[in-house]
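> Below is the sequence, then the predicted model.
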Amino acid sequence: MQTNAWFESLPIAPIGSWEPVSGGDINEAYRVIADGIPYFIKVQPHQSAQYFAHEQAGLKALGAVINTPTPIASGDLDGNAYLILNWIDEGPEDQTALGRAVAKLHQQHADQFGFTTNHRTKVLLKDNHWNNDWRDFYVNQRLQP
C-alpha cells in the first residue's frame, strides 16, 4: 500500500485523492484524481520501471485496432514500478461494445503467432517468441508452461 507522499511524487499533479480499487491479483491498483482528472494506476512493488514495458507495448498494439486504456506515464518510485492509464468508466452498455471490440480484434490476422516482447509475472515467463504454427505456439508457449 502506497502513501500520500508516494502519490504526490507521481508525474501528475496536484493529487486530489486516491483510493485502492479491486480487479486484479498481480498489481496494486488505484483510482487517482489529479487536477480533477481520474486516472487508473497500477503498482508492482519491488520492480523497476521496465516491469510495465510489455504491457505498454501490448496496449499500443491493441490500441491500433480497438479503444484501449492509454498509457499516460510510467516509471518507478521508491523501488515500486507504476503505470498511469486514463480512467475508463464502465456501465451495462459497455458489454455490447466489448463484444464488438473483441470481434474486431479477432478479425486481425498475422503471418505468425506471438509478440515482440516476453513478460514475466511473479511465477511464470510468458514466452511470446514468434512462431509460424498456432497449435505449436498455444501448446508449447501457453499450455505447457
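Arrived safely, thanks for sending.

> rest of the way, CA atoms for contacts and neighbours
Noted.

> how near is Leu124 to Thr96?
Leu124 sits 32 Å away from Thr96, going by Cα to Cα, to the nearest Å.

> now the strands: where do they sit in the protein?
In the chain, the strands defined using DSSP state E lie at 15-20, 28-34, 37-44, 71-77, 80-86, 119-120, 125-126.

> mind giving me CSV with these and columns for mean neighbour count?
Formatted as CSV, these follow (neighbours: other Cα atoms under 10 Å):
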stretch, mean neighbour count
strand 15-20, 15
strand 28-34, 20
strand 37-44, 21
strand 71-77, 18
strand 80-86, 21
strand 119-120, 13
strand 125-126, 14
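
> Hmm, Gln56 is touching Pro71, no?
Yes: taking Cα atoms under 8 Å as the definition, Gln56 is a contact partner of Pro71 at 6.5 Å.

> out of everything not next to it in sequence, what's closest to Trp130?
Excluding the flanking residues, the one nearest Trp130 by Cα to Cα, 6 or more residues apart in numbering is Gly114, at 4.6 Å.

> Which residue would you name as the spatial centre of the chain?
By Cα atoms, centre = their mean, the mean C-alpha position of the chain lies nearest to Glu55, the distance being 4.6 Å.

> which residues touch Thr117?
Thr117 sits next to His54, Asn128, His129 when contact means Cα atoms under 8 Å, 6 or more residues apart in numbering.

> Filter those down to the buried ones and hand me the PyMOL line.
Selecting only the buried entries of the contacts of Thr117 in PyMOL, with 16 or more other Cα atoms under 10 Å as the criterion:
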select buried, resi 54+128
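
> ok, so of the contacts of Thr117, who is nearest Gln107?
Gln107 lies nearest to Asn128 out of the contacts of Thr117, by Cα to Cα, at 20.1 Å.

> From what I see, the closest one and Phe115 are in contact.
Yes: contact status for Asn128 versus Phe115: in contact at 5.1 Å, counting by Cα under 8 Å.

> how about the helices of this protein, start to end?
For the chain, the helices defined by DSSP state H occupy 4-8, 53-63, 94-105, 134-138.

> In a markdown table: those helices, plus distance to Tyr30.
Formatted as a markdown table, these follow (distance: least, Cα to Cα, whole Å):
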| stretch | distance to Tyr30 |
| --- | --- |
| helix 4-8 | 10 |
| helix 53-63 | 17 |
| helix 94-105 | 21 |
| helix 134-138 | 33 |
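
> Stretch 41-48: end-to-end distance?
Rule used - Cα to Cα; the end-to-end distance of stretch 41-48 is 15 Å.

> Next up, a structure to set beside the first:
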Amino acid sequence: MGGVLIPEELLSGVSVEGVSRVHGGDIAAAFRVDTSEGPLFVKTHPRPGPDMFAREAAGLRALRRHVPGEVGVPRVVRELPSGLVLEWVEVGPVGGGDEEVLGRALAGLHRVSAPAFGAVDESLAGFVGSVPVDLTPSDSWLDFFVGRRLCPLVARAVDEGAVPARAGVLLERCLSRAEEWCGPVEPPALVHGDLWAGNRLVDVRGRHWLIDPACLWAHREVDLAMMRLFGGFGEGCFAAYGEVFPLAEGWQDRVAWYQLPPLLVHAILFGGGYGASVMAVLERYS
C-alpha cells in the first residue's frame, strides 16, 4: 500500500499543514496530518471491507464510554467508509507507563456487562483485522465461541490452504470437550477483541491508550490470552488485573484455547508459521 493516498472526503474542511506516513499496523495505511488545530491520525484502505472502519469506530466509542479514565482511547473525529480520522496520540519512549494501571483498568472494563455475547451495537458483522466475523448475539458463550468464531475460522483457513484439512478433524475432537475448555460460565464482558501489544500505546506522559479494537461482548479471558500470545505486557499488568478481578480456577489451561482465533486470523492473513501454531493448539485440545 505504498502508493495509498488519503481520500479527499476524509479531510474535507480541514486546514492541512502537512502529511506524513506513519506505522499503522498490517491492514490499513496510516498518516499523521498536521492541521491548524493540531495533529490528527488518519487511516485508510484502498479496498476496505463493508463497514470495516465503522466497526472500528463503534469499538472505539464503546471503549471510550467504559474504560476507566486512567487509560485513554482516541476520540473519533470523522468516520467514513474510506477511513477514519482520530485524535492524535503522541507516543512516548518504549517501556514507559505503569503496567499496573493498565491491568486495573482492563479489570474495570471487563466488569462492564450486557445481556448477551456478541455485537456491541446493532451491527451483526464485525472484523478481526480484515477478516469478517459474525457478531450475532447469543445467550451462550460456548455456542458463540464455537459457532461464530472457531468453526467459521477453521473452515475458512482450510478452504484457503492456511491450515491442512486435518484441522477440521482435530476441531471436531476438540468440540467434545469445548464446554470444559471454555471455562466456568461468566457474564458477557466488554473486551477489546484484538489486544496485542501493538494496539496499546503509551504517550509522552506515560498514559496507556487502547487503539484498533475489535470490540464485542465475550469471555474476558480472550483479551488476556491475546495479550500473552505475542508478549509485550509485563507480569505486573496481569497481577494488578488479578487483584481487582481474579480469574476462575484453571485459567492457565485455557490460554492457548483462547489464542486459537487470533492464530487462525494470522494464518489466513499472513500464512507462514501461523498454520503450524494452529495445528499444535488443536492437537493439544483434541
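Received, thanks. What you are looking at is a predicted structure, and each value in this text was computed from that prediction instead of being measured.

> where does the TM-score land?
Here the superposed chains carry a TM-score of 0.79, computed using TM-score structural alignment, normalised by the length of the first structure; 140 aligned residues with a Cα RMSD of 2.7 Å.

> How far does stretch 105-119 of the second structure stretch from one end to the other?
Start-to-end span of stretch 105-119 of the second structure (Cα to Cα) is 22 Å.

> What's the local residue count around Asp94 of the first structure?
The number of residues packed near Asp94 of the first structure is 11, by other Cα atoms under 10 Å.

> how far away is it from Ala57 of the first structure?
Distance, Asp94 of the first structure to Ala57 of the first structure, using Cα to Cα: 24 Å.

> do the same with Asp76 of the first structure
17 Å.

> next one: Asp35 of the first structure
Asp35 of the first structure is 27 Å from Ala57 of the first structure, by Cα to Cα.

> How about Gln2 of the first structure?
According to Cα to Cα, Gln2 of the first structure and Ala57 of the first structure sit 26 Å apart.

> per the alignment, Phe113 of the first structure corresponds to what in the second structure?
Alignment note (TM-score structural alignment): Phe113 of the first structure maps to Phe117 of the second structure.

> show me the contacts for that match.
Here Phe117 of the second structure is in contact with Pro137, Ser138, Asp139, Ser140, Trp141, Phe144, Pro188, Leu216, Trp217, Ala218 (Cα under 8 Å, 6+ apart).

> show me what contacts the first one?
When you say that, I think you mean Pro137 of the second structure. Neighbours of Pro137 of the second structure in contact, by Cα under 8 Å, 6+ apart: Ala116, Phe117, Gly118, Ala119, Leu124, Phe144.

> what do you get if the cut-off is 7 Å, keeping everything else the same?
By Cα atoms under 7 Å, 6 or more residues apart in numbering, the contact list for Pro137 of the second structure reads Ala116, Phe117, Gly118, Ala119.

> And for the third one?
Taking Cα under 7 Å, 6+ apart as the contact definition, Asp139 of the second structure lies against Ala116, Phe117.

> Under the alignment, what does it map to in the first structure?
Asp139 of the second structure maps onto Asn132 in the first structure, with residues paired by TM-score structural alignment.

> circling back to that earlier point, what's the ChimeraX line that selects buried ones from the contacts of Phe117 of the second structure?
In ChimeraX, this line selects whichever of these come out buried by 16+ other Cα under 10 Å:
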select :137,138,140,141,144,188,216,217,218
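
> Tell me which of the contacts of Phe117 of the second structure persist in the first structure.
Shared with the first structure under both residues aligned by TM-score structural alignment, their matches' Cα atoms under 8 Å, the contacts from the contacts of Phe117 of the second structure are Pro137, Ser138, Asp139, Ser140, Trp141, Phe144.

> Once you drop chain neighbours, what's closest to the fourth one?
Nearest residue to Ser140 of the second structure in three dimensions, chain neighbours excluded: Phe117, at 7.1 Å (Cα to Cα, 6+ apart).

> Can you report how many residues lie near the residue lying closest to Val65 of the first structure once chain neighbours are set aside?
Of all residues not flanking Val65 of the first structure in the chain, Leu105 sits nearest, at 6.4 Å (Cα to Cα, 6+ apart). Residues near Leu105 of the first structure, counting by other Cα under 10 Å, number 15.

> swap in the one 10 residues further on?
Phe115 of the first structure is flanked by 15 other residues according to other Cα under 10 Å.

> Also Gly25 of the second structure?
Gly25 of the second structure: 13 surrounding residues under other Cα under 10 Å.

> Now check it against the first structure: what is it aligned to?
So Gly25 of the second structure corresponds to Gly24, using TM-score structural alignment.

> now Leu80 of the second structure
Under the alignment (TM-score structural alignment), Leu80 of the second structure maps onto Gly75 of the first structure.

> Can you get me a residue count around the nearest residue to that match once chain neighbours are set aside?
Of all residues not flanking Gly75 of the first structure in the chain, Ala49 sits nearest, at 4.3 Å (Cα to Cα, 6+ apart). Ala49 of the first structure is flanked by 17 other residues according to other Cα under 10 Å.

> Ala49 of the first structure: what's it in contact with?
Ser74, Gly75, Asp76, Ala81, Tyr82.

> Please report how far it lies from His129 of the first structure.
Distance from Ala49 of the first structure to His129 of the first structure, by Cα to Cα: 22 Å.

> for Phe52 of the first structure, same thing?
Computed as Cα to Cα, the Phe52 of the first structure to His129 of the first structure distance reads 18 Å.

> got it, and His119 of the first structure?
Per Cα to Cα, His119 of the first structure is found 11 Å from His129 of the first structure.

> pretty sure Gly275 of the second structure is touching Ala267, no?
Yes: contact criterion Cα atoms under 7 Å: Gly275 of the second structure and Ala267 qualify, at 5.2 Å.
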